[in-house]
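[1] I'll drop the sequence and a predicted model, then ask my questions.
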Amino acid sequence: MDIIKRLSNMYPSLKFEFIKMPEGLPGYNNDNEIFIDSRVSKKTQNELLAEEVAHYATTVGNIVNKNDSISRKQELQARRTAVTYLVTLDDLIECYEDGDTKLFELADHLNINEDKILNAIDYYRNKLGLNFKYKDYYFDLTNTININKIKKN
């Protein structure tokens, strides 16, 4: 599913604006409005949008001060949450079913950059382990992404 549609469905009260942003500020969250720089690539727009929505969902207060440990923790939480918006296990299954198994193919399929795929895989490895079942699929994330449909007898 398109990331913008996914996030719109998850947070219908949010308004997304793609505009020319000030230099050095590619994304901004202000209450129920999220602003993303229209000059960056579509992949980067998707990633910025996911992170700003994640801030909306997980951040409390102003976290501009990166020297504050609470701000750093909230930033990390928002980035982890953003990764789950960008790459779901269902997305990985869809890629597998479509024959997209290489890193660049996954990134192109999901319209995000390769590093976000790697971040998502690391997140799922830490959360679910190297090997796990999800729906009717077996995931092996030991070295790469290996997904196999579980055969039913």
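    Looks like it came in fine. Predicted model, so just to flag it, every value in this text is computed and none were measured.
[2] For the rest of this, base every contact and every neighbour count on C-alpha atoms.
    Noted.
[3] How far does stretch 136-150 sit from its chain's centre?
    On the basis of C-alpha atoms, centre = their mean, to the nearest Å, stretch 136-150 sits 20 Å off its chain's mean C-alpha point.
[4] Work out the gap between the helix or strand containing residue 8 and the centre of the chain.
    Using DSSP states H and E, residue 8 maps to helix 3-10. Centroid displacement of helix 3-10 relative to its chain, using C-alpha atoms, centre = their mean, is 12 Å.
[5] what's in contact with it?
    Outside helix 3-10, the residues within contact range by C-alpha atoms under 8 Å, 6 or more residues apart in numbering are 14, 46, 49-50, 53, 85-86.
[6] Name the residues of it that are buried.
    3-4, 7 (16 or more other C-alpha atoms under 10 Å).
[7] now stretch 109-127
    In stretch 109-127, counting by 16+ other C-alpha under 10 Å, buried: 110-114, 116-125.
[8] Closest to residue 94 out of those?
    The nearest member of the buried residues of stretch 109-127 to residue 94, counting by C-alpha to C-alpha, is residue 110 at 9.9 Å.
[9] quick one: the closest residue to residue 123 other than its chain neighbours from residue 74, how far?
    Once flanking residues are discounted, residue 123 sits nearest to residue 80: 7.1 Å by C-alpha to C-alpha, 6 or more residues apart in numbering. Distance, residue 80 to residue 74, by C-alpha to C-alpha, to the nearest Å: 10 Å.
[10] one more structure, for comparison:
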Amino acid sequence: MNKFEKLEDVAYQDDVDVLNYRFESNNIKGLYCDGVIAIREDMTIPEKTCALAEELGHHETSVGNILDMTSAVNRKQERQARLHGYNRLIGLIGLVNAYEHGCQDKYEIAEYLEVTEEFLEECIECYRNKYGICKQVDNYVVYFIPQLSVMKLV
């Protein structure tokens, strides 16, 4: 079972319907409204996985109509939903696991974690803003500056 299928199961258990949908705009990857998530039907599985994770984040963290991104409150809710998706699909432990698996670059990490490179890069940027230079997790230090790297502590 891939990550997308696992997320569909999570949605089902939360009474959230997930629908494949043909959006008119190429800019829309997914939308959440009142217990229904619509995912753009013509995306790859990793793209759908990333979109579904973010929309589940909206289900769990957002309140009301947040389409107006000129509102600071709405931008904050959007950031929270994205962070929720990053933590669900990647997380610090996911970066450590990719390192232990022998992943050498962002392409390999994204493939290992079943996410897009774009989603991974956005996650790293978000973590860089949240944690700064690095963050220790268990016996590892995950560095975000100058680039993503993981160091195992002895």
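    That came in fine, so what should we check first? Source: prediction; values computed, not measured.
[11] rewinding a little: the buried residues of stretch 109-127 of structure 1 in helices, which ones?
    Members of the buried residues of stretch 109-127 of structure 1 lying in helices (criterion: DSSP state H): 110, 114, 116-125.
[12] matching residues in structure 1 for stretch 62-79 of structure 2?
    Aligned using TM-score structural alignment, stretch 62-79 of structure 2 spans residues 59-76 in structure 1.
[13] got it, and stretch 88-107 of structure 2?
    Stretch 88-107 of structure 2 corresponds to residues 85-104 of structure 1 when matched by TM-score structural alignment.
[14] starting at the chain centroid, how far to the matching stretch?
    Using C-alpha atoms, centre = their mean, the offset of stretch 85-104 of structure 1 from its chain centre is 13 Å.
[15] Contacts for it next, please.
    Outside of stretch 85-104 of structure 1, the residues within contact range by C-alpha under 8 Å, 6+ apart are 1, 3, 6-7, 46-47, 50, 106, 109-110, 112, 114, 116-117, 120, 134, 137, 145, 147.
[16] one step back: for the residue nearest to residue 123 of structure 1, what is the enclosing helix or strand?
    Residue 80 of structure 1 belongs to helix 69-86, assigned by DSSP H and E.
[17] Could you check the angle that helix makes with helix 3-10?
    With axes from the mean of the first three to the mean of the last three C-alpha atoms, to 10 degrees defining the directions, helix 69-86 of structure 1 sits at 110 degrees from helix 3-10.
[18] Distance from the chain centre to helix 69-86 of structure 1, please.
    That offset, for helix 69-86 of structure 1, works out to 10 Å (C-alpha atoms, centre = their mean).
[19] Check the mean deviation of that helix from structure 2.
    After superposition onto structure 2, helix 69-86 of structure 1 sits on average 2.4 Å from its aligned residues (mean C-alpha distance after the TM-score superposition for structure 1).
[20] Would you mark the buried spots in that helix?
    Quick answer for helix 69-86 of structure 1 (16+ other C-alpha under 10 Å): 71, 74-75, 77-86.
[21] Closest one of those to residue 41 of structure 1?
    Distance to residue 41 of structure 1, by C-alpha to C-alpha, is smallest for residue 86 among these, at 15.4 Å.
[22] Could you check how far that closest one is from residue 27 of structure 1?
    16 Å.
[23] Turn the ones in helices among the buried residues of stretch 109-127 of structure 1 into TSV, including distance to residue 35 of structure 1.
    Shown next, in TSV, are those (distance: C-alpha to C-alpha, whole Å):
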residue	distance to residue 35 of structure 1
110	21
114	23
116	20
117	23
118	26
119	24
120	24
121	27
122	28
123	26
124	29
125	32
